[in-house]
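Participant: 3D model of this:
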Amino acid sequence: MKAAVLEDIKKLVVKQVSDPCCGEGDVIVKVEACSVCGADIRTYNFGHRNIILPHILGHEIAGMIVEKGKNVNNFRIGDRVNIYPAIACNECDWCRRGMQVRCDNTIQIGDDTPGGFAEYIKIPAKAVNNGSLITIPEGLSYELAAVTEPLGCVLNGQELCNVKMGDVVLVIGAGPIGCMHVILAKARGARTVILADINQKRLELAEEIGADCYINSSETVLSDKMLEYTRGKKADVVIVACNSQKAIQDSLELLDWGGETINLCRIAQRRFNNTD
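Facilitator: Presented below is the predicted three-dimensional model:
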């Protein structure tokens, strides 16, 4: 089969590789769509401590089952499926408490096993048994199904910070994750949703998602513009959806009393100041 193999930092090569072999409890999926996550871009540019190159990345995957082991009874050949990439151990303390997302021994499809930037992918038996295969409803495209993984992260974040009816929500970062947060916050009943970014092009592309206010924080002071729009009301929830130390700092300064903030970003080897 063909696969996009990361052979070295910033060296991605499309080449022929061996087809995956299906074990008795495994499933082989023909990949129809695999979206590019920010983590994939970060690994492409800088590598990953858990990934030994060469490696096939990609964990936001949708496709069709084309082969299954003899012990797989709950799926059929031809089923359209979305793949949840995190395989929990179901044995550690977190798993036993029902919080598999914090599993100490998670195996990640696309990191620890070959990912979806290929024609076919093997879903190991443990993932099949853990519920990693989710049937795609009729009428939903493979392309949309592939992004349900990041959408699930967005939903989990808003449930954790309790976005609710009447809230003022500030989203910093107008990429795909930030845009999903805007749409979901509006759907959950937020009164005012503000989207900020330093990239005017991204803000223009995001106009169709229906934020109440768009702020280019490279051209104006974010706090001034936001408080002007809200008539002095700070945010009940601030969501940081970009890798920026300043954005995290701003999120704390723009949060109202009793408010909550969540950061969907990774900042390495940096220190934060003035967070009183």
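
Participant: going forward, measure contacts between C-alpha atoms and count neighbours the same way
Facilitator: Will do.

Participant: and the closest residue to Thr261 other than its chain neighbours, what does it touch?
Facilitator: In space, and not counting its chain neighbours, Thr261 is closest to Val238: 4.7 Å by Cα to Cα, 6 or more residues apart in numbering. By Cα atoms under 8 Å, 6 or more residues apart in numbering, the residues touching Val238 are 169-172, 251, 254-255, 260-262.

Participant: TSV for those residues, including distance to Ser18?
Facilitator: As requested, the contacts of Val238 are exported to TSV (distance: Cα to Cα, whole Å):
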residue	distance to Ser18
Val169	48
Leu170	47
Val171	43
Ile172	42
Ser251	47
Leu254	52
Leu255	52
Glu260	48
Thr261	45
Ile262	41
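
Participant: second chain to compare with the first, below:
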Amino acid sequence: MRAFRIIGPLKGEVVEQKVYEIKANEVLVRVGACGICGTDIHIFKGELPLKYPVVPGHEISGEVIEVGSEVQFFRKGDKVAVNPNLYCRKCYYCKRGLVHFCENWKAIGIHLPGGFAEYVKVPEFLLHKVPETLSFEEAAFAEPIACCLHGIRRLEISTGDKVAVFGLGPIGLIHIQLAKMSGASLVVGIDLIEKKLKIAESLGADYTINAGSKDPVKEIMSLTEGRGVDKVIEATGSPKVLEQALRVIDYCGKILVFGVAPP
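Facilitator: Predicted structure coming up:
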């Protein structure tokens, strides 16, 4: 099979390698689609502490090709989406249902071979069946949307809330839609690229701000009669933008720090 692997900072190669052999509790998935996440870019640039080489890609959908002898709920031909977070189910946090804080956490596409390949092997408990009505490309969004949903639930957007979303990459655009679906009366999208602002408007943003030509703090305060917004979603990872988020949040408001800031 072919796979793309990162062998060091700013160094990658396409290689031919053997198809993975699966264990009794694992499933072999033929990759149908795999999104390119900001994390993959950080890996490629050498900005994350990990061991090279690595096959990146963790936003994965595909088709089941082979199942291990102990697999119970999946069969060859099933369309699936992958949860890339391998948690141990035994540590202090896993036993309390906080699997995202697993003390032995590993991730497909970071520590284990990911979806930038023709095939990926996955423990059964990390697979989710996908309706045939969804395309592989749509199903690959299951992972980033799940992350955004978790953030939105922690943010607790109420009907009528005013929400600002800083950064309109794929994650920010997902948050725009989820904020509107959660009942926000005003959703403001902020970015430096005009094309992204137009997409945000098409996906439900009520107002957009080009931070390259306007001061987002002044604009947001003007929109809210000087009070600021109830909720802010910071999806850039920029310390400067986080400072702006703090300046536009109203009393008793909440900020979701979703972007990954540099070390």
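
Participant: identify the residue of structure 2 aligned to the residue nearest to Thr261 of structure 1.
Facilitator: Under the alignment (TM-score structural alignment), Val238 of structure 1 pairs with Val232 of structure 2.

Participant: distance check, the residue lying closest to Arg96 of structure 1 once chain neighbours are set aside against Asp112 of structure 1.
Facilitator: Counting by Cα to Cα, 6+ apart, Asn90 is the residue found nearest to Arg96 of structure 1 once chain neighbours are left out, at 6.4 Å. Taken as Cα to Cα, to the nearest Å, the spacing of Asn90 of structure 1 relative to Asp112 of structure 1 amounts to 17 Å.

Participant: in the stretch 1-150 of structure 1, which spans are strands?
Facilitator: 2-8, 11-16, 27-35, 55-56, 60-68, 80-83, 86-87, 107-108, 120-123, 133-135 (DSSP state E, counting those that start in this stretch).

Participant: adding mean neighbour count and distance to Tyr214 of structure 1, write these out as a markdown table.
Facilitator: Below are the strands of the stretch 1-150 of structure 1 laid out as a markdown table (neighbours: other Cα atoms under 10 Å; distance: least, Cα to Cα, whole Å):
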| stretch | mean neighbour count | distance to Tyr214 of structure 1 |
| --- | --- | --- |
| strand 2-8 | 19 | 37 |
| strand 11-16 | 13 | 36 |
| strand 27-35 | 23 | 26 |
| strand 55-56 | 23 | 37 |
| strand 60-68 | 24 | 28 |
| strand 80-83 | 26 | 33 |
| strand 86-87 | 21 | 34 |
| strand 107-108 | 17 | 36 |
| strand 120-123 | 25 | 40 |
| strand 133-135 | 18 | 35 |
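
Participant: export those as TSV, with columns for distance to Pro176 of structure 1.
Facilitator: Formatted as TSV, the entries for those read as follows, by distance: least, Cα to Cα, whole Å:
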stretch	distance to Pro176 of structure 1
strand 2-8	23
strand 11-16	23
strand 27-35	11
strand 55-56	23
strand 60-68	13
strand 80-83	19
strand 86-87	21
strand 107-108	22
strand 120-123	25
strand 133-135	22
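
Participant: which parts of stretch 36-54 of structure 2 are buried?
Facilitator: By neighbour count, and taking 16 or more other Cα atoms under 10 Å as the criterion, the buried residues in stretch 36-54 of structure 2 are 36, 39-40, 42-44, 46, 48, 53-54.
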